[in-house]
Every structure is written in structure tokens, then in C-alpha cells.
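Engineer: turn this into a structure:
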Amino acid sequence: MASDSTPPADTVNTAIDSVSVLSEDSRRRMFVFIRRAGRPVTRDEAAASVGISRKLAAFHLDKLVDAGLLRARYETPGGIRKVGRRPKVYEPTDAQITVSIPERRHELLADLLLDAVLTEEADENAAQAAVRAAERRGRRMGGAARDETRPGRLGPERGLTVCERLLDEYGYEPVREAPTELRLRNCPFHPLTAKAPDLVCGMNHAFLAGYVNGLEVNGVRAVLAPEAGKCCVRLGPSDLNSPRGVQEVPHQAGT
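Structural biologist: Just a heads-up that it's a prediction; the model follows:
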């Protein structure tokens, strides 16, 4: 099972910057050559692969390193030690580039569904297991964020400000429509939502409700409020008599 705090992908701006770096033809061809080499590549080899000078190759390689697409180190290729200065070699990083505007998070949805399959209990159907897995993941992420930031007691306004960080990071495009209400302008799971709205919206609702719970935000709850072209959930005022926002996820897909 994936970590409770699934590592966020690069922000849209970072991904766009990486794609922009690869827009130059020689640079892109060198990057492809290095990725396919299966071993560290020297500057001379990279230059020869596209037929440019060593100096120009160094410029392009530095751009790729700065963008996080390559890493550089000094080492003799093949492990053969020679007298003198070791050449600088380049190899690809584990960076993956995905650009989607508006942002999509299909990998999070897939991860939650896999989690549901692995933890489905005998007395529940697949949809119920998916909602439960989403709520559990959101709650643990909220708890981890609280442990990390130690924000103290969170009322509605400050609590929503903390929530905005995760929502923005995951592509929800949160907009504060009132001091204690957030409307989410983007559905990170579109267009998959249209194929199974009850399931995906139920999971989304559960994930966000769980996050609010784990973060221990008072006076705020995740509410299903579908609106064309936007996320199906908003964060708004809860029953102020409730000690910790939403204590349950009332929407259960498949029930």
C-alpha cells in the first residue's frame, strides 16, 4: 500500500518549466540519448550524439540538471580508474513530467482504489470499501499535517486557510467565497468522474471530509454540492455544536 501521505507530483508551473527546457531540439535529443544509454554519459558523448560542440553541450546539460531532469557527478564511466581528473557524467533522475491544465490527479484515485481492493472487508461491497479507503487516507493525511505544523486549535477561518494548501497542491483550485466557505473550482478526477459519478464523488467527498477530521478543524465540514464544471464538494460551516467538524461521512457510494 502506498504511503499515507502520497508524495505530491510536481506543481503545474514546475512541470511546464521542465517541458519548456525540453523544447529545444538538441537539448531534447541529448536527454533522450542519456535516458536510453542505461549508464552514465560523459559530456563528450552527449555532444557527439547530436553533433554539437562540447561547450554548447555543457550549456544544454546544465539546463537539464537545473530542471531536475538529469543529475551530474564526477566519475569514470564503467568504474575504470584512470590517472587525472575524472570526467563529469550525466544520468537521468526519477522525475516524471505530467502537464495537465486544469490539473488532474488520476494517480491518487488509482491509488485509493488499489487500497480499497487490498482492504475490502467481507461485509462491504467494492464501492463502500473505496469510500472507506478514501476517508481513511484523508484522515491520516490531515493528522500528519497537524503533527507537522502543530497549528493548535483551528477555528473555521484559519482551518480553511490550512486546508487551502492541500487543496491547491492537489489541483482543486480552491476559492474563498466567504470567510468560512471554500468552493473548489476544479475536479482533479475529471473526466473519470463522469464515468462513475456516485463512486468517484463519494470517494472525493470522503477523502476531503477525512482530511478536515484529521486536521481537527472546528466548525467546518465537507459537503456534497455538485456544480457543472467544478468539484462536487465544498467546504463550509458545520453544526457549531459539533466539537470537531464532520465526524462521519454521510455519503456512501453504492449504498
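Engineer: drop to CA atoms for contacts and neighbour counts, all remaining ones
Structural biologist: Fine.
Engineer: ok, and the closest non-adjacent residue to residue 116?
Structural biologist: Using CA to CA, 6 or more residues apart in numbering and skipping the chain neighbours, the partner closest in space to residue 116 is residue 130 (4.7 Å).
Engineer: what helix or strand does that neighbour sit in?
Structural biologist: helix 126-149 (DSSP states H and E).
Engineer: run a quick neighbour tally on residue 184.
Structural biologist: For residue 184, the count of nearby residues is 24 (other CA atoms under 10 Å).
Engineer: returning to that earlier point: and the helix holding residue 130, what's buried?
Structural biologist: Neighbour-count burial for helix 126-149, counted by 16 or more other CA atoms under 10 Å, picks out 126-146.
Engineer: that one packs against which elements?
Structural biologist: helix 106-119, helix 197-215 (3 or more CA pairs under 8 Å, 6 or more residues apart in numbering; DSSP states H and E).
Engineer: one more to put side by side:
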Amino acid sequence: MSNLANIFKNHKAFIPFVVADDPDFDTTVANIVALAEGGADIVEVGIPFSDPIADGPVIQSADLRAFAAGVRTKTVFEIVEAARKQTDVPIVFLTYLNIVFKYGYEAFCKKCHELAISGLVIPDMPYESKAEIMPAANKYGIDIIPLITPTSGHRIEKIAKDASGFIYVVSSLGITGERNEFFNGLKDLVAEIKQYTDVPTAIGFGVHTPEQAKEMATIADGVIIGSAIVDIVDKQKQNAPEAVEKFTKSIRSAINESNTRKATV
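Structural biologist: I've put the predicted structure just below:
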């Protein structure tokens, strides 16, 4: 079991997301630290990309703000390096395949290892193309975190059996963004995944309130929240870290209540 998977042992995990260099370098560093201090188990850092096919308008706008700030892949690594001076919270990157391909699979995974990056979420990399990055990922101990969606169908078994770190369970059809309704077969989807693997599951896409986080934590092993936090950063700009930490604590508390409720049932 990988270090990421171990985080979920006897504990429901909270995985918040921020976009690197939104609105600037120092605020991103402070936001990562605030997420850790607020109770995040893993922090997901998005590497800005020009064509983020899985992301809704909130995260796309954050990518554009980061580009305006002059972000480069090198900048993202430097942000993590600066954050590492203040926190050892596990970090995973959400990135698109072209970024890793252009940097070089070997060089990218080596740099991740140097910065204690635990895994990569690559939404536009199909399972069938995974083999091209796996030699470098395995060499440097980087989990390639798969996504399973409500439409994965007959592919669920092979994706789940080959998974490591955790499985990103997509809550709904479509792109990221806050929503009030989710795929009504989530419990069955997670149950099917569990038939094939002991790798933990974490539900993301659309979750944005403590009540939703508590509900999702009763279904899966963890909860991922992105757009709600990115929206806080957009509104608060350089003042975001305090608000981000407060929001993280509210989600952490809700997920903990889910743990307690499950234990007393």
C-alpha cells in the first residue's frame, strides 16, 4: 500500500484543491499551508493548462489568472518547494498530460520525487495510455491516480485493479463546479469499485458544502473539493489564506462527524 493509501486507514480523508500561482506565488504558498493547518490530509495543486477539458469556469478562470501572473511549470515546482519549508502535508498534482509529456516523464517524476509530491491526477490520460508514464512513475514512487466516472462501465474493473494511491470517483457527469445534485448511483459505483480493489476512493466534482462533504464521506473513503476553494481565492485574493483555512476547518469537522456517525451506527 502506498503512502497516499495509508492516509485513508481508519480515517476519512479531506483533499482540497488550489490552482498554482492564483493569484500569485506567495498567496499560493500561504494557501497550501492554510489548507494543511485547517486539516487537509492531502493537498491537490492544479498546474494551470490552456485547455483544461475536465474543469468548469471557476477553475478555468483561475488558470487564466495564473497565466496572467506568468506561471510556468517551473513556477509550480518552486511554489511547492517554498511550501515544503512550512509544511510536509502530502501533495498531489492535477495536471494534463501534455504538460508532463513536454517536460519529460522521467524529469517530471524525478522532480516530483525531490519535492515529495506523492501522486499525479491526469484527467485527459485514458487508462490505455497509462503505460507510457508508468516506468518513470514507478521508478520515483509516484502514484498515478485514476479517475472513475459514472460512465466508466465495463472499464471499472481494470482501472480499479491497477490503481494505486487512491481512486478519484467523479460524482457527476460533466465538468468541475459547484452543484447541488449528484449521480444517484454513487453508492453503487463505489461498491462496484470495492469489489476489485482495496485502494481507497475519494469523491470529487461539485462538492462544496459541509453537508455534502459529510454525505460523501459516508459513501467513500475521502472527499475532494476544488471549485469552492478556488472561488474563495478569487474573491479574497491575497487575503484568501485565512478564509481558506476557516473553510477547510468546517469541512474537516463535517467529515469527522461522518466518522463519528459511522462508528455509532
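Engineer: need the TM-score between these chains.
Structural biologist: Superposed pair, TM-score by TM-score structural alignment, normalised by the length of structure 1: 0.24. Supporting alignment: 98 aligned residues with a CA RMSD of 5.8 Å.
Engineer: check which helix or strand residue 62 of structure 1 maps to.
Structural biologist: Assigned by DSSP H and E, residue 62 of structure 1 belongs to helix 54-66.
Engineer: what lies in contact with that helix?
Structural biologist: 21, 26-27, 31, 43-44, 46-47, 70-72 (CA atoms under 8 Å, 6 or more residues apart in numbering).
Engineer: now do the helix or strand where residue 47 of structure 1 lies against helix 54-66, angle only.
Structural biologist: For residue 47 of structure 1, the host element (DSSP H and E) is helix 43-50. Counting by axes from the mean of the first three to the mean of the last three CA atoms, to 10 degrees, helix 43-50 of structure 1 lies at 100 degrees to helix 54-66.
Engineer: now helix 43-50 of structure 1: buried residues?
Structural biologist: In terms of neighbour count (16+ other CA under 10 Å), helix 43-50 of structure 1 has its buried residues at 43-47, 49-50.
Engineer: ok, so of those residues, who is nearest residue 208 of structure 1?
Structural biologist: Among those, residue 46 lies closest to residue 208 of structure 1 (CA to CA), at 46.9 Å.
Engineer: pretty sure the residue nearest to residue 116 of structure 1 contacts residue 110?
Structural biologist: No. Counting by CA atoms under 8 Å, residue 130 of structure 1 does not reach residue 110; the two are 10.4 Å apart.
Engineer: hey, where'd the helices end up in structure 2?
Structural biologist: Secondary structure of structure 2 by DSSP state H: the helices cover 3-7, 25-38, 57-68, 73-83, 97-103, 105-114, 134-139, 156-161, 186-194, 210-219, 227-236, 240-264.
Engineer: pick the most deeply packed of those helices.
Structural biologist: Scoring the helices of structure 2 by mean neighbour count under mean count of other CA atoms under 10 Å gives helix 25-38 as the most buried, with a mean of 23.
Engineer: so that helix versus helix 227-236, what angle?
Structural biologist: If you take the same axes, to 10 degrees, helix 25-38 of structure 2 sits at 130 degrees to helix 227-236.
Engineer: helices and strands around helix 25-38 of structure 2, which ones?
Structural biologist: Against helix 25-38 of structure 2 (3+ CA pairs under 8 Å, 6+ apart) you get strand 13-19, strand 43-46, helix 73-83, helix 240-264.
Engineer: picking that back up, just put the buried residues of helix 43-50 of structure 1 in a markdown table and tack on distance to residue 157 of structure 1.
Structural biologist: Formatted as a markdown table, the buried residues of helix 43-50 of structure 1 follow (distance: CA to CA, whole Å):
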| residue | distance to residue 157 of structure 1 |
| --- | --- |
| 43 | 54 |
| 44 | 57 |
| 45 | 57 |
| 46 | 54 |
| 47 | 55 |
| 49 | 57 |
| 50 | 56 |
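Engineer: residue 224 of structure 1 and residue 207 touch, don't they?
Structural biologist: No. Residue 224 of structure 1 is not in contact with residue 207 according to CA under 8 Å; the separation is 11.9 Å.
Engineer: give me the more crowded residue out of those two.
Structural biologist: Each of residue 224 of structure 1 and residue 207 has its neighbours counted (other CA under 10 Å); residue 207 has more, 27 against 18.
Engineer: look up how far residue 118 of structure 1 lies from the more buried one.
Structural biologist: 17 Å (CA to CA, to the nearest Å).
Engineer: looking at this, residue 71 of structure 1 is in a strand?
Structural biologist: Yes. Judged by DSSP: H, G, I helix; E, B strand; the rest coil, residue 71 of structure 1 forms part of a strand.
Engineer: let me see the contact set for it.
Structural biologist: Neighbouring residues of residue 71 of structure 1 by CA under 8 Å, 6+ apart: 65, 90-93.
Engineer: mind putting those in JSON lines, secondary structure, neighbour count and distance to residue 183 of structure 1 included?
Structural biologist: As requested, the contacts of residue 71 of structure 1 are exported to JSON lines (DSSP: H, G, I helix; E, B strand; the rest coil; neighbours: other CA atoms under 10 Å; distance: CA to CA, whole Å):
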{"residue": "65", "secondary structure": "helix", "neighbour count": "16", "distance to residue 183 of structure 1": "38"}
{"residue": "90", "secondary structure": "strand", "neighbour count": "25", "distance to residue 183 of structure 1": "45"}
{"residue": "91", "secondary structure": "strand", "neighbour count": "21", "distance to residue 183 of structure 1": "43"}
{"residue": "92", "secondary structure": "strand", "neighbour count": "22", "distance to residue 183 of structure 1": "40"}
{"residue": "93", "secondary structure": "coil", "neighbour count": "13", "distance to residue 183 of structure 1": "37"}
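Engineer: switch these over to CSV; also include distance to residue 160 of structure 1.
Structural biologist: Shown next, in CSV, are these (distance: CA to CA, whole Å):
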residue, distance to residue 160 of structure 1
65, 37
90, 44
91, 42
92, 39
93, 36
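Engineer: can you list contacts of stretch 35-47 of structure 1?
Structural biologist: For stretch 35-47 of structure 1, contacts defined as CA under 8 Å, 6+ apart pick out 30, 33-34, 53-54, 56-58, 61, 77, 87-92.
Engineer: among the buried residues of helix 43-50 of structure 1, which pair sits farthest apart?
Structural biologist: 43 and 50 (11.4 Å).
Engineer: follow-up on the earlier one: most neighbours per residue, which of the helices and strands packed on helix 126-149 of structure 1?
Structural biologist: Of those, helix 197-215 is the most buried (mean count of other CA under 10 Å), at a mean of 26.
Engineer: and that helix with helix 126-149, angle?
Structural biologist: Orientation check (the same axes, to 10 degrees): helix 197-215 of structure 1 against helix 126-149 gives 30 degrees.
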